[in-house]
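Engineer: Quick one, what's the 3D model for this:
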Amino acid sequence: MCRPLNSKELQRIFEKLDKNGDGVVSVEEIKWVLDGIGVAISLEEIGFVVGGKSSLNLNEFISFYASISSSSSSSSSSSSSNGDDDDDDDDDLVKAFKVFDMNGDGFISCEELQMVLSRLGLWDGKDCRVMICVYDTNLDGMLDYQEFKHMMSVHAVS
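Structural biologist: Now for the predicted structure:
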């Protein structure tokens, strides 16, 4: 499974979500991001986790992340006792790959990468070709699943 986000990464995500700079993000914005990365959660479920608040400041956002990541890690630890941890990791990677492979052709193109990062508010204007080039071992200009898996394993360690 991917490593948890650190506080600096969470602050960066929070700042991207807080478009008007008022120091809070709404639960609707959080749901939008989670939907964008393929996490199916209702507004009611988010509301329950955040104690019925309509918006979160940075500390509350970090607590929210901790609560959803601890619940997902506890569910994966229960499956790891069955020896299925690697399967869960691969399932998560396949799901993540499908989020980026928007046209379902089995490859992540520069355009797809840019579109998903833009939707998440994480694209900083860098050329996505450069990002892909680093992990594109067969030099076709796109990432296949194995290249994506390698990229994620490198970033999970660093």
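Engineer: For the rest of this, base every contact and every neighbour count on C-alpha atoms.
Structural biologist: Fine.
Engineer: how long is stretch 113-133 from one end to the other?
Structural biologist: Start to finish, the residues bounding stretch 113-133 are 12 Å apart (Cα to Cα, to the nearest Å).
Engineer: ditto for stretch 134-154
Structural biologist: Taking Cα to Cα, the first and last residues of stretch 134-154 lie 11 Å apart.
Engineer: the helices in the protein, which residues?
Structural biologist: Using DSSP state H, the helices assigned to the chain run over residues 7-17, 27-36, 43-49, 58-80, 85-100, 110-119, 128-135, 145-157.
Engineer: Buried ones in the longest one, by neighbour count?
Structural biologist: Okay, so that is helix 58-80. Going by neighbour count (16 or more other Cα atoms under 10 Å), the buried part of helix 58-80 is 58, 61-62, 64-65, 76.
Engineer: Turn these into CSV, including distance to L113.
Structural biologist: Below are the buried residues of helix 58-80 laid out as CSV (distance: Cα to Cα, whole Å):
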residue, distance to L113
L58, 27
F61, 25
I62, 26
F64, 26
Y65, 24
S76, 27
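Engineer: With respect to P4, which of those is nearest?
Structural biologist: Y65 (9.3 Å; Cα to Cα).
Engineer: Run a quick neighbour tally on D127.
Structural biologist: Counted with other Cα atoms under 10 Å, residues neighbouring D127 total 12.
Engineer: From E44, how far off is it?
Structural biologist: According to Cα to Cα, D127 stands 38 Å off from E44.
Engineer: Repeat that for V99.
Structural biologist: Separation of V99 from E44 (Cα to Cα): 24 Å.
Engineer: Would you do the same for the sequence below? I want to compare the two.
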Amino acid sequence: MSRLSVNDLDRIFKSLDRKREGHVSIYELQQLLDRVGNHTTIGELQNLVGSTNLDYFDFFFFYEAVMKSKISENKEGNCDSLESDLLEAFKVFDINGDGFISSEELQSVLLRLGLLENGNGDCKKMIKVYDINSDGVLDFEEFKNMMSLSDSSKV
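Structural biologist: So this is what the prediction gives:
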């Protein structure tokens, strides 16, 4: 799983903090996690977070804890676990289930996650960078390549 940049996390936090109160509730966090395919209960989140709200810094610490957990799981597990995680992530982006991620699907998911504002961003260019066979869409292998090669300073 590719790490998000500080800017990405900042945008996600701001999109979740709709009332601009300086915190997000675990209910808002649960909705985000559900949208990306990581289903959890409010009770599990509250036990993990330790409260019903996360301020800006708690949100970053939560993300870091989740990433460390994923890295630890992948080290203890095997490549099948990583492959499974990537397949689940691919399914989130492949909205119509045709086995490909189009620029429209990419834009839709990035908007939903708060990573694009008002449709700004050229998703066709983003896809073109990793579209090995130049068919204008990403298949699962191209998506895996993108996720393994990308880091938070790219794209």
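Engineer: Looking at V99 and E44 of structure 1, which is more packed in?
Structural biologist: More crowded of V99 of structure 1 and E44, by other Cα under 10 Å: V99, with 18 against 11.
Engineer: contacting residues for whatever residue of structure 2 lines up with the more buried one?
Structural biologist: Under the alignment (TM-score structural alignment), V99 of structure 1 pairs with V92 in structure 2. Residues near V92 of structure 2 by Cα atoms under 8 Å, 6 or more residues apart in numbering: 35-37, 109.
Engineer: from those residues, which two are the most distant?
Structural biologist: G37 and V109 (11.9 Å).
Engineer: count of residues packed around the nearest residue to G104 of structure 1 once chain neighbours are set aside?
Structural biologist: Of all residues not flanking G104 of structure 1 in the chain, K98 sits nearest, at 7.0 Å (Cα to Cα, 6 or more residues apart in numbering). Neighbour count of K98 of structure 1, defined by other Cα under 10 Å: 19.
Engineer: same check, this time on the one 3 residues further on
Structural biologist: Neighbour count of D101 of structure 1, defined by other Cα under 10 Å: 20.
Engineer: Neighbours of the residue nearest to R20 of structure 2 when sequence neighbours are not counted, how many?
Structural biologist: Nearest residue to R20 of structure 2, sequence neighbours excluded (Cα to Cα, 6+ apart): K14, at 7.5 Å. Here the number of neighbours of K14 of structure 2 (other Cα under 10 Å) works out to 18.
Engineer: And for the one 3 residues further on?
Structural biologist: Residues within reach of D17 of structure 2, counting by other Cα under 10 Å, total 18.
Engineer: dump the residue contacts of it.
Structural biologist: Listed by Cα under 8 Å, 6+ apart, the contact set of D17 of structure 2 reads 23-24.
Engineer: what does D34 of structure 2 give?
Structural biologist: D34 of structure 2 is in contact with T40, counting by Cα under 8 Å, 6+ apart.
Engineer: and what of M151 of structure 1?
Structural biologist: Going by Cα under 8 Å, 6+ apart, M151 of structure 1 touches Y135.
Engineer: re the thing from before, any idea which of the contacts of V92 of structure 2 is the one closest to M67 of structure 2?
Structural biologist: Comparing those against M67 of structure 2 with Cα to Cα places V36 closest, at 14.6 Å.
Engineer: give the contact list for F143 of structure 2.
Structural biologist: When the contact criterion is Cα under 8 Å, 6+ apart, the partners of F143 of structure 2 are 90, 130.
Engineer: Which position in structure 1 pairs with it?
Structural biologist: Using TM-score structural alignment, F143 of structure 2 pairs with F148 in structure 1.
Engineer: quick one: its match and H155 of structure 1, what's the gap?
Structural biologist: F148 of structure 1 is 11 Å from H155 of structure 1, where distance means Cα to Cα.
Engineer: Check F100 of structure 1 too.
Structural biologist: F100 of structure 1 sits 16 Å away from H155 of structure 1, going by Cα to Cα.
Engineer: Between those two, which has more neighbouring residues?
Structural biologist: Each of F100 of structure 1 and H155 has its neighbours counted (other Cα under 10 Å); F100 has more, 23 against 11.
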